[in-house]
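Enquirer: Next comes the sequence, and after it the predicted model I'd like to discuss.
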Amino acid sequence: MTKPANDNYLAADVANLEALFADMLAAYPELEADEELRADMLEGETNFHAVLTRLVNGERDADSLAKAVAGRISDLQARKSRAERRKEAMRSLMFKLLKAAGVPRVPLAEATISIGKKAASVEIIDEALLPAEVVRITTAPDKKATADLLKAGTDVPGAKIGEAGEQLSVRVA
């Protein structure tokens, strides 16, 4: 039975296929050694290709959505920046008006605008001259250098080469 591409049964279908594959190998041990026969059996006797097609379609849909959302986020961030600049321009103009009028406070129906004292802020003139106790230094592991040392056979305390695994490749035509 073929289900629509947007169904919620993919995990169950994968589990069912895994169980079916195990049963097929138990019933027909020759499938273990003959990759071509196994591929033909999987295609002809199961919905293996249909499930894989649905999975690829779901993966492609999720990828497209992620890219669209990333684009939208980029657009919204640019819009946010413009709005923030506009806000600062409006605040600057209000400040100029109140200073020019010589009025420190103006109550309006929408808001009360006032000019107040601002706390002094620290200005860094030359970072190189700052004493160590007022400078933050962050460290991060150099994974490439660590990998190079480990591959060369050098012991690196606190690091090891992880297990090599398998990775999926999906090439869309």
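Expert: Received it, and whenever you're ready, just let me know what you need.

Enquirer: Every contact and neighbour count from this point should use C-alpha atoms.
Expert: Will do.

Enquirer: biggest helix in this protein by residues?
Expert: Looking across the chain with DSSP state H, the single longest helix is helix 48-101.

Enquirer: Which residues are in contact with residue 55?
Expert: Going by C-alpha atoms under 8 Å, 6 or more residues apart in numbering, residue 55 touches residue 10.

Enquirer: hold the first one in mind and look at this next one:
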Amino acid sequence: MDWIISVFDWLNNLFKLPIIQSILGSGIVAMIFSIVIKHNLMKNIEVLKFNNSKDLQAEAFYKEVAGKEMSELLIWWSKTVLEKDFVSSKSDDEIQQKLQQTFIYGGERTVKLITAYQQHNYIPPEKRNEDFNYKSMAYISMIGSSVKKDYTNQVSDPLSLLEFKLSDFKGSKGKFKKIVNDIEREI
């Protein structure tokens, strides 16, 4: 029994040493700090999981409910970009309907592009110059590229789309590049 008392006396004397008190104090503070950090980290992880879950549910809803419309819209924009006289054969109402659908199903960048394109189209005919047509083609290729990114998550370069569509692209590549960069800054 005496040996137990001597062990407790020894421990008591040990804990009275300033260095041991400093180490224990620092250890306790570190433990409390790590518990608080872990708690906050777990809370943040749960918030991220919840937000990701909401995003996935919204994406699944759009794909399930509007999958066919989205697919048709992607095909329409690919034809708009790649077929020379596709848009000119469409009525204003049909074009407006496709722009509305693109607004509904498109991502943020796509919506910004459509908005800027519509503003571009409001330029009165008497104030339009040669650059108006170049910019229109650039907008259409950028919207088509953005729609493809929205629906397939695949990136396509608008300049490559223009090169595919236009036989004289090489002579206008610099002009198109500048216009695309200007549009990127605008949106």
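Expert: Thanks, I have the structure now. Note that the structure is a prediction, hence the values are computed from the model and not measured.

Enquirer: Any idea what the TM-score is?
Expert: Once superposed, the chains reach a TM-score of 0.33 (TM-score structural alignment, normalised by the length of structure 1), with 77 aligned residues with a C-alpha RMSD of 3.5 Å.

Enquirer: picking that back up, contacts for the helix or strand just after the longest helix of structure 1 next, please.
Expert: For helix 48-101 of structure 1, the following helix or strand on the C-terminal side (DSSP states H and E) is strand 105-107. Here strand 105-107 of structure 1 makes contact (C-alpha under 8 Å, 6+ apart) with 98, 112, 113, 114, 115.

Enquirer: Which members of those are classed as buried?
Expert: Using 16 or more other C-alpha atoms under 10 Å as the burial test, the contacts of strand 105-107 of structure 1 include 98, 113 as buried.

Enquirer: could I get the contacts of strand 105-107 of structure 1 as JSON lines with secondary structure and distance to residue 105 of structure 1?
Expert: Shown next, in JSON lines, are the contacts of strand 105-107 of structure 1 (DSSP: H, G, I helix; E, B strand; the rest coil; distance: C-alpha to C-alpha, whole Å):
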{"residue": "98", "secondary structure": "helix", "distance to residue 105 of structure 1": "8"}
{"residue": "112", "secondary structure": "strand", "distance to residue 105 of structure 1": "7"}
{"residue": "113", "secondary structure": "strand", "distance to residue 105 of structure 1": "6"}
{"residue": "114", "secondary structure": "strand", "distance to residue 105 of structure 1": "4"}
{"residue": "115", "secondary structure": "coil", "distance to residue 105 of structure 1": "7"}
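
Enquirer: I'd like the contacts of strand 105-107 of structure 1 laid out as CSV, including distance to residue 78 of structure 1.
Expert: Below are the contacts of strand 105-107 of structure 1 laid out as CSV (distance: C-alpha to C-alpha, whole Å):
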residue, distance to residue 78 of structure 1
98, 30
112, 30
113, 28
114, 30
115, 30
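
Enquirer: and the two most separated of the contacts of strand 105-107 of structure 1?
Expert: The largest separation in the contacts of strand 105-107 of structure 1, counting by C-alpha to C-alpha, is between 98 and 112 at 11.8 Å.

Enquirer: how many neighbours does residue 101 of structure 2 have?
Expert: Residue 101 of structure 2 has 14 neighbouring residues, counting by other C-alpha atoms under 10 Å.

Enquirer: Just give the closest residue to it, not the sequence neighbours.
Expert: Leaving aside its sequence neighbours, residue 101 of structure 2 sits nearest to residue 73 (C-alpha to C-alpha, 6 or more residues apart in numbering; 7.5 Å).

Enquirer: any idea how far that neighbour lies from residue 161 of structure 2?
Expert: Using C-alpha to C-alpha, to the nearest Å, we find residue 73 of structure 2 at a distance of 17 Å from residue 161 of structure 2.

Enquirer: Could you check which of the two is surrounded by more residues?
Expert: Taking neighbours as other C-alpha under 10 Å, residue 73 of structure 2 and residue 161 compare with residue 73 leading, 22 against 19.

Enquirer: And the more buried one, how far from residue 120 of structure 2?
Expert: Here residue 73 of structure 2 is placed at a distance of 22 Å from residue 120 of structure 2 (C-alpha to C-alpha).

Enquirer: by contact count, what packs against the longest helix along structure 2?
Expert: Looking across structure 2 with DSSP H, the single longest helix is helix 18-82. In terms of contacts (3 or more C-alpha pairs under 8 Å, 6 or more residues apart in numbering; DSSP states H and E), helix 18-82 of structure 2 is packed against helix 92-105, helix 130-152, helix 158-165.
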